[in-house]
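K.L.:
need coordinates for the following:
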Amino acid sequence: MEPPLPVENTTAVVHSFDVLLAAFENQFNDRLFPQTPVNLYNAIDYLLKSGGKRIRPVLCLMGNVLMGPLQMDAFLAANALELFHNFTLAHDDVMEAATLRRGKPALHIKYSAPTAILTGDTLLLYAYDYLNRIQGRHKQKVVHLFNEAARAVCEGQQMDLDQEAQPLNVLTYNDYLHKVILKNAALLAVSLQMGAIIGGAGITDQEHIYIFGKNIGIALQLQEDHQEAFSEAPENLTRHRKNSLLLKTYEWSTPEQRSQLLALLSLPVTDAMPGLARLYKNCKTGEWVLREKERLQQTALQHLANISIPAVNKRPLQELTEILLGK
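P.N.:
Predicted coordinates for the structure are as follows:
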C-alpha cells in the first residue's frame, strides 16, 4: 500500500483535517475483504459505508504530523482505530436495541443481531491485522495503547449498562464522568497519542496530547447531552438516558422539582422532553453543562499550547476544536 500523501515533506496545508480526511478515505476505501460469506462481508460494507466523521483515524494522522513527517505507520494505526470504532458501534446498537445508526437502519435491523455481532468481531480482527503491519520501533507502545483504550471502551460500555439499570438516587455526575472517560474520551485521546508517538513525540508531549484529547472527548459528550436534551427529534432516543443534565438536575432540584422530574421520567421520551427541557432551564443545569464544556475545551487548548512545537503546527487542531465545540 503506497502512502496517500508524501511522507518526506508534509507542509502546513497537509496538516488540515480536510486534507488528511481525504487522504485517509482514499486508502481506507481501497481495502479488500473476501466475498464470502456474503452476508458477513455485505454487512461490513454496509456499516463502513454508512457515514461517520472519521474523527479518530484523522486525529491519529493529525497527531503524527503535529510532531513530524507523515508516516505510513500512522495510516495503519488509523485504519485499526476506525475498524475498532465500528466494531463498538455494531455491538453497542445490539446491546442498546438501537434502531438507527447515522440516520440509517442499525446493522442488526438491516441484517440480524447474530450477523451484527459477527461483523463486530470480524472488524476487531482486521483492526489487529493493520496494527501487526506497523514497522517502526514505536510498534509495541502503539499496540499497547490501542489495547488499553480498547479495554477502557469495553469497561465503559459495561458501566453504561450498569448505570442505566440503577436508580437515580445512587448515581452521581462523577459516576457518569468516569464512564464517559472510559467509553468515549479514552479512544479519542489515544488516537492522537498513537499518532504523536509515530511522529516522534517525547513522553511529556505525549501526555499533553493525551490530556488534550481526553478533555475534548468529554466536552463532546457534554455537548451531545445538551443537544439531545433540547432537540425536537434526537436519533435513537427511545428511553431516558442518565446523562449529565439528568443527574445534575436530580442533584440540584428542590423536593418539588424532583417530584416533577420523576413524574416526567415515567412518561414516554417524546412526551416528557418539553417538560424536562423546562426543568433543566429552571435548575440551570443546561447552563452548567455548557460552562463545563467550555472549561474542558479551554483546559484542552492549554495542554495543546504546552506541547513543545511551533505554534503554527498546532493551528489545525485548534481549528478542529473550534469546529467541533465552537469558539
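K.L.:
please make it C-alpha for all contacts and neighbour counts, starting now.
P.N.:
Will do.
K.L.:
so residue 146 makes contact with residue 190?
P.N.:
Yes: between residue 146 and residue 190 there is a contact at 7.1 Å, judged by CA atoms under 8 Å.
K.L.:
between these two, which is the more surrounded one?
P.N.:
Per other CA atoms under 10 Å, whichever of residue 146 and residue 190 has more neighbours is residue 190, with 29 against 24.
K.L.:
for the residue lying farthest from the centre of the chain, helix, strand, or coil?
P.N.:
Ranked by distance from the centre of the chain (CA atoms, centre = their mean), the top residue is residue 256, with 36.7 Å. The local conformation at residue 256, judged by DSSP: H, G, I helix; E, B strand; the rest coil, is helix.
K.L.:
quick one: the strands in this protein?
P.N.:
Using DSSP state E, the strands found in the chain span residues 100-101, 104-105.
K.L.:
so which of those comes closest to residue 140?
P.N.:
strand 100-101 (33.8 Å; CA to CA).
K.L.:
ok, residue 101 - how many residues close by?
P.N.:
18.
K.L.:
try residue 174
P.N.:
Neighbour tally, residue 174, other CA under 10 Å: 11.
K.L.:
for the one 3 residues further on, same thing?
P.N.:
Other residues within reach of residue 177, judged by other CA under 10 Å, total 17.
K.L.:
and it, how far from residue 149?
P.N.:
The gap separating residue 177 from residue 149 is 16 Å, by CA to CA, to the nearest Å.
K.L.:
ok, residue 83 next?
P.N.:
Relative to residue 149, and taking CA to CA, residue 83 is found at 14 Å.
K.L.:
could you do residue 229 as well?
P.N.:
28 Å.
K.L.:
give the buried residues for stretch 280-295.
P.N.:
280, 283, 284, 285, 286, 288, 289, 290, 293, 294 (16 or more other CA atoms under 10 Å).
K.L.:
over to stretch 296-315?
P.N.:
296, 297, 299, 300, 301, 303, 304, 305, 307, 313, 314, 315.
K.L.:
structure for this one too, so we can compare:
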Amino acid sequence: MARFLVLANDQDADGLLRTAANLRQSDGSDDCVHYAADVVTVQAQVLSGDIDEAVCLASDLLASGSSRGHWTVRAILLSLHFDILLLRGEPRRALAVLSACDPPVPPLVCVEVHRAMALQMMGDYRSVLRVTQPCLGRIAEHGLRAAVAIMLVRGVAQHRLGENVRARRSLTDGLRMAARGSLSSAAFVGLAGVDLSEVVRWLGDVTPEATVLLSQLERYRRSLSNPPLPFVVPVLTSREESLAWSIYHGASNKDIAEKDGVSVNTVKVQLSTLYRKLGVASREQALAFLDERDFFMSSVNEQLFCERLKRE
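P.N.:
Below is the predicted model of the structure:
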C-alpha cells in the first residue's frame, strides 16, 4: 500500500504497472491480492490518460461486491472511480455512484469533497460552499489530500462567485499545504474537470511550488484525449428542472400547463428560456443535450444521500 501511494504521488504509471504484475505473481490464489493489483492498474491507467479503460475496470471491480479486497483498497478504488467519471465529463453519474454506494462510503473517503468536485463541474458553486462548510470546522480530521482538495474546490467556487478575497485565501492555503506535503497533481485529478488556467493566472504571486502544481494539473487536463467540459450542464432553476423532467416523460405543452396550473403560452415562454440557457433550439435538442450529460440519472437521490451523511 505504501509503495502504491508513493508511485501514485510520483505519477509513475510504469512503476504502478510493474507493482500490479508483482502482486499477481506473489500469490496466485489470493483473490484480495489480485483485487489490489487491479486497483493499482486503474491508478496507472488514470495517470496514463487511458480513461475509458480505467472506468471499465473500476466499474467491474466495484460491481464485484464488498467481499473482495480490503476496505482501504476499496476506498481508494471508489475515489479513483469518482475521479475517472469527472475526467470523462460525467459529474451526475459520479454523484449517483457515490449516493448508491453499497456498502456505505468507507471512512477513508471524504464524501463532501468528492461531491463538491462534481457540483463544481456542474457550475453549482453555492452548493460547493454549502457541502464543504462542515469540513472547515474539522479540517484536521481529514487526510492531507482531502484537506487540500477541500480548500481548492472552495477557492475555485469563491473565485467564480466573485468572492476574491476569500478565494485567494482558500486557494493559497490549499496550494501551500500541497507544496509542503510534496503532493503532486495526481492527488487532485478529479479537479481536472475544472478549467484552472484562469486561476493559475490570477494566483501568479503564490509560492512557486504551488504555481507548478496548478500548471501540472492543467497540463494533465490538456493531455486527455477528450478533456471534460468545465460546465457540463448550466445551473437550472427548480422550474427549469421541472420542465426538463416533464418533456423527458413525454408531456406536451398542454399537459405541463394543466399539471402546473399555468397557461400554454406561459409554458412556451418558459421552455424558450430553458432552450436559450442550454444553447439549443428545440425540445428534441434539449433532451439530447441533457441526456448526453446524464441529467436524467434518477439514481442521484438527494434524500438518500442526506440520510447517509446523517448516519455517518
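K.L.:
just give the TM-score of the two.
P.N.:
After superposition, the two chains reach a TM-score (TM-score structural alignment, normalised by the length of structure 2) of 0.29; 147 aligned residues with a CA RMSD of 6.0 Å.
K.L.:
hmm, back to that, among the buried residues of stretch 296-315 of structure 1, which pair sits farthest apart?
P.N.:
296 and 313 (21.5 Å).
K.L.:
what's the neighbour count on residue 28 of structure 1?
P.N.:
So residue 28 of structure 1, with other CA under 10 Å, has 16 neighbours.
K.L.:
I figured it was touching residue 80, is that so?
P.N.:
No: contact criterion CA under 8 Å: residue 28 of structure 1 and residue 80 do not qualify, at 10.3 Å.
K.L.:
number of residues surrounding residue 173 of structure 1?
P.N.:
17.
K.L.:
isn't it right up against residue 250?
P.N.:
No: between residue 173 of structure 1 and residue 250 there is no contact under CA under 8 Å: 10.0 Å.
K.L.:
just give the nearest non-adjacent residue to residue 281 of structure 1, would you?
P.N.:
residue 287 (7.4 Å; CA to CA, 6 or more residues apart in numbering).
K.L.:
distance of that neighbour relative to residue 165 of structure 1?
P.N.:
27 Å.
K.L.:
one more: residue 297 of structure 1?
P.N.:
Taking CA to CA, one finds residue 297 of structure 1 at 31 Å from residue 165 of structure 1.
K.L.:
those helices in the stretch 201-312 of structure 2, which residues are they?
P.N.:
Using DSSP state H, counting those that start in this stretch, the helices of the stretch 201-312 of structure 2 run over 208-223, 238-248, 253-260, 264-278, 283-292, 302-311.
K.L.:
tell me which of those sits most buried.
P.N.:
Ranked by mean neighbour count, the helices of the stretch 201-312 of structure 2 are led by helix 208-223 with a mean of 18 (mean count of other CA atoms under 10 Å).
K.L.:
wait, which of the buried residues of stretch 296-315 of structure 1 is closest to residue 245 of structure 1?
P.N.:
residue 296 (16.2 Å).
K.L.:
what is the burial count for residue 14 of structure 2?
P.N.:
15.
K.L.:
thought it was touching residue 44?
P.N.:
Yes: using CA under 8 Å, residue 14 of structure 2 is in contact with residue 44, at 7.2 Å.
K.L.:
pull the distance from stretch 290-308 of structure 1 to the chain's centre.
P.N.:
17 Å (CA atoms, centre = their mean, to the nearest Å).
K.L.:
who touches residue 148 of structure 2 in this structure?
P.N.:
173, 174, 175, 177, 178 (CA atoms under 8 Å, 6 or more residues apart in numbering).
K.L.:
adding secondary structure and distance to residue 5 of structure 2, write those out as a markdown table.
P.N.:
Listed next are the contacts of residue 148 of structure 2 as a markdown table, based on DSSP: H, G, I helix; E, B strand; the rest coil; distance: CA to CA, whole Å:
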| residue | secondary structure | distance to residue 5 of structure 2 |
| --- | --- | --- |
| 173 | helix | 23 |
| 174 | helix | 20 |
| 175 | helix | 20 |
| 177 | helix | 18 |
| 178 | helix | 15 |
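K.L.:
list only buried entries from these.
P.N.:
Buried among those (16+ other CA under 10 Å): 173, 174, 175, 177, 178.
K.L.:
for these, which one is nearest residue 215 of structure 2?
P.N.:
residue 175 (11.7 Å).
K.L.:
how far away is residue 42 of structure 2 from residue 218 of structure 2?
P.N.:
In terms of CA to CA, residue 42 of structure 2 sits 21 Å off from residue 218 of structure 2.
K.L.:
repeat for residue 259 of structure 2
P.N.:
47 Å.
K.L.:
just give the number of residues close to residue 145 of structure 1.
P.N.:
Residue 145 of structure 1 - counted by other CA under 10 Å - has 18 other residues nearby.
K.L.:
quick check: it touching residue 190?
P.N.:
Yes: using CA under 8 Å, residue 145 of structure 1 is in contact with residue 190, at 6.6 Å.
K.L.:
ok, the residue lying closest to residue 48 of structure 2 once chain neighbours are set aside - contacts?
P.N.:
Among residues not flanking residue 48 of structure 2 along the chain, residue 13 sits closest, at 6.3 Å (CA to CA, 6+ apart). Residue 13 of structure 2 makes contact with 7, 43, 44, 45, 47, 48 under the criterion CA under 8 Å, 6+ apart.
K.L.:
my guess is the first one meets residue 17, correct?
P.N.:
No: the pair residue 7 of structure 2 / residue 17 is not scored as a contact, 10.0 Å apart, by CA under 8 Å.
K.L.:
overlap in contacts, the two.
P.N.:
With CA under 8 Å, 6+ apart, residue 7 of structure 2 and residue 17 have no common neighbours.
K.L.:
could the helices of the stretch 201-312 of structure 2 go into a markdown table alongside distance to residue 145 of structure 2?
P.N.:
Listed next are the helices of the stretch 201-312 of structure 2 as a markdown table, based on distance: least, CA to CA, whole Å:
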| stretch | distance to residue 145 of structure 2 |
| --- | --- |
| helix 208-223 | 13 |
| helix 238-248 | 34 |
| helix 253-260 | 46 |
| helix 264-278 | 35 |
| helix 283-292 | 31 |
| helix 302-311 | 20 |
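K.L.:
so for residue 96 of structure 2, which of these sits nearest?
P.N.:
helix 302-311 (9.4 Å).
K.L.:
which of the buried residues of stretch 280-295 of structure 1 sits closest to residue 118 of structure 1?
P.N.:
For the buried residues of stretch 280-295 of structure 1, the nearest to residue 118 of structure 1 is residue 293 (36.5 Å; CA to CA).
K.L.:
brilliant, that's me finished.
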